[in-house]
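Student: how would this look folded up:
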Amino acid sequence: MPKVKGGFYAVRKGRSPGVYHTWYAIIAQIKGFAGAVYKKFSTSTEAEKFAEGRSNPEVGVTSILDSARETRRVETEGTSTRTVAAASASTAFTAYEKTRVVQVAAVAVDADERDCDVVYCDGACKGNGQVGSIAGVGVWWGVNDPRNIIERCPGDQTNNRAELIAIVRILETTPTSKRTLVIKTDSQYSIKCFELWFPKWSSNGFKTSNGTPVKNAPLIQYLASLLETRRRKGQKVRLKYVRGHNGHEGNEHADRLANMGTVLPPVPERNWERLRKIMETTTTTSEDIMTNKNSGPSISNQEISESLDVSRDSDTVFRSLS
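Tutor: All right, here's what the predicted structure looks like:
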């Protein structure tokens, strides 16, 4: 069996023993489970044997809390490798879970979504609007789905920014398709930005009714360019509101991932204006951005690499609010 980058995580004793593809996928299975036994393997065969009890665990394989001091590298397909401080993440996750006890409903598939790609996203911010706030971004496609994203919000730490960036990350990491992309969010602010306010902002230089600059304008304009490019390529994107903290499985999972993102190391702000200019080049794709195609001489490889954290195999990113 060939080795796979990122490895396989086997749970022998936990809530749901089995083999998982990411570190965060097993947290729910072993966190708080007395005597949990798990281990990482480079091949699925070894992982399956361990999970089924056909191999002996190494000394020291215990629960997540015993190994939480280690810093683990988490690799998720479709995103870049991120270093996660496991101690901080697990502690925050435990505290968060104690404050949130909900009855989670199964993900319902609406009749008009059966031929669509459906994804949930959320932004979280602890201490929103206060000095020292921390914000995170979560994207949830499904249980154990390698496309799921847990990230720290770059730049200013606010809830609205995290909500917008969650949508940005979906568009940056999701390949183009002829299937409608349905992005479900509990952020009415994000939806209203494009359904109600964007046309007016575009015509008045992104000013509010009292003449002050619109908050998050460069970020909103970059997101608009991602959506518009996708529209030009023939893919529809629907931003759909779901009520938050209401027991909806997809939203609850996205919320959980976003809260885990708040404890990751801080990341610098991205240059949204330059990224927008790159995306507005007709033939530009996210892969072009990573390889510096069509970017012009004024934008360096280093700046692009630091500003746009997407994988090389991501496809073009687009828009259409139907």
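Student: contacts and neighbour counts: CA atoms only from here.
Tutor: OK.
Student: Give me the spatial nearest neighbour of the residue positioned nearest the centre of the chain, chain neighbours excluded.
Tutor: Computing the C-alpha centroid of the chain and ranking residues by CA atoms, centre = their mean puts residue 149 first, at 2.9 Å. Nearest non-adjacent residue to residue 149, counting by CA to CA, 6 or more residues apart in numbering: residue 139, 4.8 Å away.
Student: Can you work out which other helices and strands pack against the strand or helix carrying the one you found?
Tutor: Using DSSP states H and E, residue 139 sits in strand 134-140. Counting contacts by 3 or more CA pairs under 8 Å, 6 or more residues apart in numbering; DSSP states H and E, strand 134-140 is packed against strand 117-126, strand 149-152, helix 159-173, helix 249-261.
Student: Ok, which of these comes nearest residue 238?
Tutor: Judged by CA to CA, the one of these that comes nearest to residue 238 is strand 117-126, at 9.5 Å.
Student: Could you also give me the structure for this second sequence? I'd like to compare it with the first:
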Amino acid sequence: MKNSYYAVANGYTPGIYSTWKECEKQIKGFRGARLAVFFKFKKTLSNSSQGTSREQTTSKRKFVTSDDDIAKLKRYKSTLYENDCANKILRDFRGDIGAPIVYTDGACSANGRRGAKAGIGVFWGDDHPDNIAEPLKDGPPTNNRAELMAVIVAVKQAVNKGLSCIIIRTDSNLLIQSMNNWIKSWRLNGWKTANGQDVKNKDLIVELDKWLKRVRFEHVAGHAGIYGNEKADELARKGAALYNS
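Tutor: Down below sits the predicted model:
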């Protein structure tokens, strides 16, 4: 009997999935989704000189990239084939640089006004023990500050796990621009902007600067149905609800 399992290379949460239902959840609606289907089958090897035969379990991989190919996969029934190959694929498919993908978000009700409540969200995956939904614990409650703190929390989690690199996906354009472009000039200017003013949320920016070599930042569209981002937003809003001024 042929079994199959699915390795999601590019999706909301890359990894190995044992059923099509689990896999589809990670790729449906994801632009540029990419996965590999692994088929486990047995073949008989014969030894003509000794008149004996034996069975060998092998696997065959098929990469799937088009919507048509993805639709065709629904006919397969699958079970996870636990072996060294599956573990290797799991490692390899954590983003194109071999790093886990984590979604972060910040939320703030009444942002910039009296009575504001801010929270952070960190999403590693469904039911993951490192998912975080916490109130912002330091500094003024603002959305931008919560966005930065969520990243700091995620990076520190990665460091504690012994991970050398992590991919942060966020819908914050400000955070992406800050980390990928502006931070270099800020550092050279003593954490001053081009106008000579202190960089906003300087303490968090300086903290993140320590970890930049461990992080790659990727932007995703907000409120566009991207599963990981929606989950991070949900966690951040839960965290904001716990905020006490």
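Student: Give me the TM-score for these two chains.
Tutor: Remark: TM-score between the superposed chains equals 0.59 [TM-score structural alignment, normalised by the length of structure 2]; 155 aligned residues with a CA RMSD of 2.0 Å.
Student: follow-up on the earlier one: which part of structure 2 matches the strand holding residue 139 of structure 1?
Tutor: Aligned by TM-score structural alignment, strand 134-140 of structure 1 corresponds to residues 117-123 of structure 2.
Student: Mean per-residue distance, that stretch versus structure 1.
Tutor: Its aligned residues in structure 1 lie a mean 0.5 Å from stretch 117-123 of structure 2 after superposition (mean CA distance after the TM-score superposition for structure 1).
Student: For residue 92 of structure 2, give its distance to residue 128 of structure 2.
Tutor: Per CA to CA, to the nearest Å, residue 92 of structure 2 is found 20 Å from residue 128 of structure 2.
Student: again with residue 87 of structure 2
Tutor: Noted for residue 87 of structure 2: a distance of 18 Å to residue 128 of structure 2, by CA to CA.
Student: Same drill for those two, tell me which one is more crowded.
Tutor: Legend: neighbour count by other CA atoms under 10 Å for residue 87 of structure 2 and residue 128, higher for residue 87 (13 against 9).
Student: would you say the more buried one is within a helix?
Tutor: Yes - looking at residue 87 of structure 2 with DSSP: H, G, I helix; E, B strand; the rest coil, it is inside a helix.
Student: now the helices for the stretch 201-322 of structure 1?
Tutor: Remark: helices assigned in the stretch 201-322 of structure 1 by DSSP state H, counting those that start in this stretch are 217-232, 249-261, 272-279, 286-291, 301-307.
Student: Out of these, which is closest to residue 120 of structure 1?
Tutor: Between residue 120 of structure 1 and the helices of the stretch 201-322 of structure 1, the shortest separation by CA to CA is 5.8 Å, and it involves helix 249-261.
Student: equivalent range in structure 2 for that closest one?
Tutor: The aligned range for helix 249-261 of structure 1 is 227-239, by TM-score structural alignment.
Student: Now that stretch on structure 1. Mean distance?
Tutor: Relative to structure 1, stretch 227-239 of structure 2 is 0.4 Å off (mean CA distance after the TM-score superposition for structure 1).
Student: Now find how far off-centre that stretch is within its chain.
Tutor: The chain centroid and the centroid of stretch 227-239 of structure 2 are separated by 13 Å under CA atoms, centre = their mean, to the nearest Å.
Student: Which residues are in contact with the nearest residue to residue 134 of structure 2 once chain neighbours are set aside?
Tutor: Distances taken as CA to CA, 6+ apart place residue 239 nearest to residue 134 of structure 2, at 3.9 Å, with adjacent residues excluded. Applying CA atoms under 8 Å, 6 or more residues apart in numbering, we find residue 239 of structure 2 in contact with 118, 119, 120, 121, 133, 134, 135, 136.
Student: Now for the second one: which residues touch it?
Tutor: The reference is to residue 119 of structure 2. Neighbours of residue 119 of structure 2 in contact, by CA under 8 Å, 6+ apart: 106-108, 133-136, 146, 236-243.
Student: Narrow the residues you listed to those that are buried.
Tutor: Neighbour-count burial (16 or more other CA atoms under 10 Å) applied to those gives 106-108, 133-136, 146, 236-241, 243.
Student: Just give me the closest of these to residue 55 of structure 2.
Tutor: residue 133 (50.1 Å).
Student: how about the closest one, what's its partner in structure 1?
Tutor: Match for residue 133 of structure 2 (TM-score structural alignment): residue 150.
Student: So that match sits against residue 253, correct?
Tutor: No - Residue 150 of structure 1 is not in contact with residue 253 according to CA atoms under 8 Å; the separation is 10.9 Å.
Student: average distance between stretch 163-171 of structure 1 and structure 2?
Tutor: Relative to the matching residues in structure 2, stretch 163-171 of structure 1 has an average distance of 0.5 Å after the fit, by mean CA distance after the TM-score superposition for structure 1.
Student: matching residues in structure 2 for that stretch?
Tutor: Against structure 2, stretch 163-171 of structure 1 falls on residues 147-155 (TM-score structural alignment).
Student: which residues in structure 1 form strands?
Tutor: Assigned by DSSP state E, the strands in structure 1 fall at 8-13, 18-20, 37-41, 71-74, 82-85, 117-126, 134-140, 149-152, 181-185, 237-241.
Student: For residue 304 of structure 1, which of the ones you listed is the nearest?
Tutor: Of these, nearest to residue 304 of structure 1 by CA to CA is strand 82-85, at 17.5 Å.
Student: What span of structure 2 is that closest one aligned with?
Tutor: By TM-score structural alignment, strand 82-85 of structure 1 lines up with nothing in structure 2.
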